[in-house]
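Undergrad: Below is the sequence, then the predicted model.
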Amino acid sequence: MTTAPEKNAVDRLFDRVFAFFPIRVMLLFGGKNGFVLAAGLAYQALFALFAALWSGFAVAGIVLSQSPSLQDSLFDIIDASVPGLISSPGGGGKGAIDPTSLLHASVFSLTGAIAVVVLVFTAIGFLGSARGSVRTIFDVPQPTEPFLLLKAKDLLIGLLFGVAVLASSVLSLVSTSSVRFLLGMLDISQSNPAATLLLRLVGLAVVFVFDTAVLMGLFIVLAGLHIPRRRLLQGALLGALALGVLKTVAGSLLGRGTTNPLLASFAVIVGLLIFLNLVCQVLLIVASWIALMMARDGVLADPVAEKARVERLQEELRLEREREAAARRREIELRALRAKPLWIRAASAVRDRFRRGAP
């Protein structure tokens, strides 16, 4: 009998490295062409953002014009979510879009009408590509729903996302106003470093909760995957944390990029494209992380396949219980038969033989 040759130190090192879970996540991400998928998503997201901002403010401009504090809160949320996109009152850098031009946008003009049409096509295209990319990472077939129904679903998801952005800005406004009121009650100046830090942490917390909710909606509502609640929450929290770090770093880098005279004319646009590319990579890496965790748990992401697997397991469990019940009944019958006199047992044996058709 021959034995397998013992691995050397280099082979053992490679085995340990490739068994490391983050390495396996990146291998899955790369094996599914994650970098290519993220690049395509980032390109579509760039155009979808501009169209969504113009159309969204054109529709909601009437409400926002009556509340300057809500305007500032909404601009801060957008600037915190996509650094460098707009020039927010709370941000130090100059964005690609002047917020005053957004407030004067009108959906009833020719430009506004065109922007709405562009929004519909770009948003639906981006959401459809995002769904396909996430399902590719999970190795799940594309949905078989009718085309028009699928696009209507994408449009509804886009509208819900806009409502979520507005709701997060209201939440940010309420939370920061509450903190300022509390500081005033304690007679603490808002210019105090501790007060400034507290207000900053409140804003980051709102963005963190918003990112977590968006990631959960991306995997469950948009992609239509079956993900256990525990794994979904873990992946969404991990992704929101990574996005928070990325936004913080991107905000400082985009602010520095505009001071370069060589890149000043298009640095913000290039920076936004790079930032969106990194964001899409984070989304797909989180999807890879969840997919590997589900593979470890033996759970399928395809709702149809998972339903069939659960039904098969339930059927196997039912048959096993029936076999166990039949065995218990047989055991009870044997015990009862042994307790009877010998001539009754002999008669029962003859009866059973005739029932089975034995000679």
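TA: Cool, the structure landed. Remember, it's a predicted structure, so these values are computed and weren't measured experimentally. Residues are numbered from 1 along each chain as shown.
Undergrad: from here on, contacts and neighbour counts on C-alpha atoms
TA: Fine.
Undergrad: So what's the gap between stretch 178-194 and the chain middle?
TA: Using C-alpha atoms, centre = their mean, to the nearest Å, the mean C-alpha position of stretch 178-194 is found 36 Å from that of the whole chain.
Undergrad: Distance across that stretch, terminal residue to terminal residue?
TA: End-to-end distance of stretch 178-194 (C-alpha to C-alpha, to the nearest Å): 16 Å.
Undergrad: try this one side by side with the last:
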Amino acid sequence: MTEAATDTPRGIPALIERVLRTRPLRVFLHYSETGGPLFASGLAFQALFAVFGALFVFFAVFGFWVRGDTVLRDSLIELVQRSIPGLIGGKGSLVSVDTLLDQSILGWTGVIAAAVLLWTALNFLGSLRQAVRILFTLPGPTTLFVLLKLKDAGLALVFGVVLLVSAGLSVFSTTFVDVAFDFLGIGSDSELGRITGGAVGLLIMLALDTATLAGSFRILSGIPIPWKNLWVGALMGGVALGALKILGTQLLGGASRNPLLASFAVLIGLLIWFNLVCQVILIVASWISVGMSDAGISARKLTPEEREKEQEEQLRAARRTLAEVERQRLTTALADASLLKRRRIEKSLERLDEELAELSA
């Protein structure tokens, strides 16, 4: 009893041990040990170029729908502004709305430009896939390169459609709130109306971010994450990204007040912004990975036969380890055993040797 009490850590060592066992700390340790911060920096640099390619292709393809509907256009631009502060529209933004709406892929110049920019955006998706798979301690996908690029292009198209649908939902929800408030005799420009409109916009952004993260982890990365782990992690990431977007204006404003960065403040601000966003994405991936590991859930895609075979191999390895430990114990005991016990131990060692030979076959 005294030895057990002495071996149990107390005070500061006990506190450190408890902290080290907490999931948030284990997640950050896993994130750091697998190179998460380095991946986030590289992804942020790629994202800065990929987002321009995505915008060009998106407005070149869907621009003819957006130009004819000013309400949908304004809602879509507001959605992009909330997602990436300082990118389009507004004073000091990198890209003007008129420039985007004038884009066209008609003609060889437009086709070549669209192809190059689309390739840049697809490369970002490929890098994101690789980073997430490494955080799940998985090798790269075995799918053919061409098929992977087609998959990435399909996901990019789906995201563009989802962005349009989100803008449409934003228009619909705003109209619905205005009609409801008018019916109740409350002005839509009142304090309550502005708060409600802002809350609806944040909920739409939360749903879009959560769905995007879930798709990035399960579909883009090709990892069979259980639905509960997936949606809990994606929702946490969506909330974190929402908080970043709320603080995005202050971030860009801080960069513009720095005299060393004033000449290209928005560009630096966007690079910092993308780095933070990529950090959030990869930390959420680490959270899901650690949670699956704690629950004993494999992140690999295995058929039932392969999973059964792997479990059998793990059982054989465990039995082999136990047999080796027992053999070591008996070998140590044999040196000090009496003549009567020696014979019994030797027979036990013979049985263990046969068992080890069978398990190693």
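TA: Now that the structure is in, tell me what you want to look at. Since the structure is predicted, the reported quantities are computational estimates derived from the model, not experimental observations.
Undergrad: Closest to the centroid, which residue in the first structure?
TA: Leu215 (2.6 Å; C-alpha atoms, centre = their mean).
Undergrad: I'd say Val57 of the second structure and Val111 touch.
TA: No: the pair Val57 of the second structure / Val111 is not scored as a contact, 9.7 Å apart, by C-alpha atoms under 8 Å.
Undergrad: out of these two, which sits in the busier spot?
TA: Legend: neighbour count by other C-alpha atoms under 10 Å for Val57 of the second structure and Val111, higher for Val57 (26 against 14).
Undergrad: Alignment lookup: that one to the first structure.
TA: Correspondence of Val57 of the second structure to the first structure, assessed by TM-score structural alignment: Ser55.
Undergrad: now swap in Ala243 of the second structure and tell me
TA: Checking TM-score structural alignment: Ala243 of the second structure goes with Val245.
Undergrad: and the gap between that match and Val221 of the first structure?
TA: Relative to Val221 of the first structure, Val245 of the first structure is positioned 25 Å away (criterion: C-alpha to C-alpha).
Undergrad: so what corresponds to Asn83 of the second structure in the first structure?
TA: No, residue 83 of the second structure isn't Asn; it's Ser. Using TM-score structural alignment, the equivalent of Ser83 of the second structure in the first structure is Ser81.
Undergrad: Just give the number of residues close to its match.
TA: Ser81 of the first structure has 21 neighbours, counted by other C-alpha under 10 Å.
Undergrad: Let me see the contact set for Leu218 of the first structure.
TA: Counting by C-alpha atoms under 8 Å, 6 or more residues apart in numbering, Leu218 of the first structure touches Arg131.
Undergrad: which residues of the stretch 51-200 of the second structure fall in helices?
TA: 70-83, 97-101, 108-135, 145-184, 191-215 (DSSP state H, counting those that start in this stretch).
Undergrad: and the longest one, what other elements does it pack with?
TA: It refers to helix 145-184 of the second structure. helix 70-83, helix 108-135, helix 191-215 (3 or more C-alpha pairs under 8 Å, 6 or more residues apart in numbering; DSSP states H and E).
Undergrad: can you put the ones you listed in a markdown table and add distance to Leu20 of the second structure?
TA: Converted to a markdown table, those look like this (distance: least, C-alpha to C-alpha, whole Å):
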| stretch | distance to Leu20 of the second structure |
| --- | --- |
| helix 70-83 | 35 |
| helix 108-135 | 19 |
| helix 191-215 | 28 |
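Undergrad: sorry, back to before: do I have it right that the match of Val57 of the second structure meets His104?
TA: No: Ser55 of the first structure is beyond contact range of His104, at 11.2 Å (criterion: C-alpha under 8 Å).
Undergrad: hmm, back to that, among the helices of the stretch 51-200 of the second structure, which comes closest to Gln250 of the second structure?
TA: helix 70-83 (12.8 Å; C-alpha to C-alpha).
Undergrad: neighbouring contacts of the closest one?
TA: Counting by C-alpha under 8 Å, 6+ apart, 66-67, 87-89, 97, 163-164, 167-168, 170-171, 205, 245-246 sit against helix 70-83 of the second structure.
Undergrad: Repeat the analysis, applying 10 Å as the threshold.
TA: Identification of contacts with helix 70-83 of the second structure by C-alpha atoms under 10 Å, 6 or more residues apart in numbering yields 55, 63, 65-67, 84-90, 93, 97, 101, 163-172, 174, 201-202, 204-205, 208-209, 241-242, 244-246, 248-249.
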